[in-house]
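> Any chance you could fold what I've pasted below:
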Amino acid sequence: MNARAYVAEALGTALLLAVVVGSGIMAQQLAAGNVAVALLANALATGAGLLVLITLLGPLSGAHFNPAVSLVMAWRGELPAGRLLPYLLCQVAGAVLGVWLAHAMFELPLWQLSQHVRTGWPQWLAEGVATAGLLLTILGGVRHARDKVPVLVALYIVAAYWFTASTSFANPAVTLARSLTDTFAGIRPQDVAGFVVAQLAGAALGGGLGSWLFTESAA
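Here you go, the predicted structure:
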């Protein structure tokens, strides 16, 4: 069972990054310089990919694909402590492999470092909000509409692409891996730490608030 869960986390995160980066490359190539159209295409592809991946792999691993989600689930006791580190390693490794897969499909150099500047307190605030909202969506969905969690998460991420200044990375593994692509979806390596700190803060806020709001005794 553990092996299947770990493979599911690595595979799901890899395919998620392939979708994010690959659709960004395709969108940029086809949008003729229209950034709004490129972002819309990137957002819709990401949401569609998430819907499929969470639906198929959720029964195997919970479909976290995100260290922030795994940390909150471990804190809540829903992910055994012994699985936490393997989950995190699988997510990070899968994310990097997914970026390389996208590069290979578009005949780009596998090894790249992004030059895309993403820094400053508005973007950090956006990442905190995006990650807190993601955790609230997951926890609220599990409490009130478990069978709709894949749809809820997918729709939330599509929306968050547009209402956050950072376009909603909301995932430390995704952020790290996206520093390795100098394409539409990239982020400079020196900007990663600020995003990750904001994401972890947002996860703590969303996880704590969601655990209080969405409980049997909440009224």
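> from here on, contacts and neighbour counts on C-alpha atoms
Noted.
> Look at L89 and say how many residues are nearby.
16 (other Cα atoms under 10 Å).
> Return the distance of it relative to V69.
14 Å (Cα to Cα, to the nearest Å).
> now Q112
For Q112, the distance to V69 - Cα to Cα - is 27 Å.
> More neighbours: those two, which one.
For Q112 versus V69, neighbours defined as other Cα under 10 Å are more numerous around V69 (25 against 17).
> correct me, but that one touches L135?
Yes - here V69 reaches L135: they are 6.9 Å apart, a contact under Cα atoms under 8 Å.
> immediately after the longest helix along the chain, which helix or strand?
Looking across the chain with DSSP state H, the single longest helix is helix 2-30. Counting by DSSP states H and E, the next helix or strand C-terminal to helix 2-30 is helix 35-61.
> Another for comparison:
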Amino acid sequence: MSAPAPWRRLLAEFLGTGLLVAVVVGSGIAAQRLSPDDVGLQLLQNSTATVLGLTVLILLFGPVSGAHFNPVVSLADWWLGRRSGTGLATGEVAAYIVAQCLGAVCGAVLANVMFEVDAGMAVTERSGSGVLVGEVVATAGLVLLIFALARTGRGALAAPAVGAYIGAAYWFTSSTSFANPAVTAGRMFSDTFAGIAPVSVPAFVAVQLVGGAVGVLLVLSLYPGAGRAADAVVIPHENGAAPRPEPDRA
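The predicted model follows:
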């Protein structure tokens, strides 16, 4: 099956990332309004909506672009696939990242408009060594999960698996699992429950990239042939068929 036109793939990444941020920010605003005195309940409502929304978005856009929605995933896809001629080409990964970042900003703005929130940059600072370690863990685990599923021919499970992982990571990581530079940048543009102050963004993005590198190293250690499955990330799509499981050899 031939690959979709490049503009269709970029549109899918733009829309998917934008709607993901709209889900995260919008559900955060709704949770804050519905449960103003219970932060724990707010996080439960926010994480539940994110799990469901992310799962649906992967199913919706995965057949077109692979549903990366995340610069770290796109970079890992390019890096792991470059030697075997699979995954994103250099120009494609740059275009994906631009589309993802633009979509994330638009998604935050859309959520603000829907809930009639005044425009403004977030003021919630998220910092501290523990929080940053949490982002490394969240991002590394996400990359490992995605490529493990693709390499073992289980990419069709990526939608529920990735949704479940992010939902769990909301709770088991100290950072509430942003794990995505584009989403992090987008959430600067909403001064709400889900926002992050611009001053906190550079450190978050830096440790997310570190987490992505850790995830790639773990993938290569556990699944040495993972690069051959880069066309099936995040979900098997028209750019390539899902690989058949086969033994990995170092």
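> shared neighbours of V69 and L135 of the first structure, anything?
A203 (Cα atoms under 8 Å, 6 or more residues apart in numbering).
> ok so, going back, how about the longest helix of the first structure, aligned to which bit of the second structure?
Using TM-score structural alignment, helix 2-30 of the first structure lines up with residues 6-34 of the second structure.
> Would you mind listing the buried residues in the matching stretch?
Residues 9-32 are the ones in stretch 6-34 of the second structure that count as buried (16 or more other Cα atoms under 10 Å).
> What of stretch 94-108 of the first structure?
So stretch 94-108 of the first structure, judged by 16+ other Cα under 10 Å, has buried residues G94, A95, V96, L97, G98, V99, W100, L101, A102, H103.
> now do stretch 209-227 of the second structure
209-220, 223-227.
> and if you look at stretch 156-174 of the first structure?
For stretch 156-174 of the first structure, by 16+ other Cα under 10 Å, it's 156-161, 164-174.
> which residues touch that stretch?
With contact meaning Cα under 8 Å, 6+ apart, stretch 156-174 of the first structure is reached by 17, 39, 43-44, 46-47, 66-68, 91-92, 95, 118, 122-124, 126-131, 134, 137, 175, 195-196, 199.
> next one: stretch 68-77 of the second structure
In contact with stretch 68-77 of the second structure (Cα under 8 Å, 6+ apart) are residues 13-14, 16-17, 62, 87-88, 93, 96-97, 100, 143, 180-183, 208-209, 212-213, 216, 227, 230, 233-234.
> Which ones among the residues you listed map onto helices?
Those of the contacts of stretch 68-77 of the second structure lying in helices (DSSP H): 13-14, 16-17, 62, 93, 96-97, 100, 143, 181-183, 208-209, 212-213, 216.
> Residue in the first structure paired with I58 of the second structure?
Match for I58 of the second structure (TM-score structural alignment): I54.
> go on, R187 of the second structure?
For R187 of the second structure, the aligned residue in the first structure is R178 (criterion: TM-score structural alignment).
> which residue packs closest to its match, ignoring adjacent ones?
G186 (4.9 Å; Cα to Cα, 6 or more residues apart in numbering).
> check contacts around that neighbour.
G186 of the first structure neighbours (Cα under 8 Å, 6+ apart): S114, Q115, H116, R178, S179, L180.
> Using the three-state scheme, assign it.
Following DSSP: H, G, I helix; E, B strand; the rest coil, G186 of the first structure is assigned to coil.
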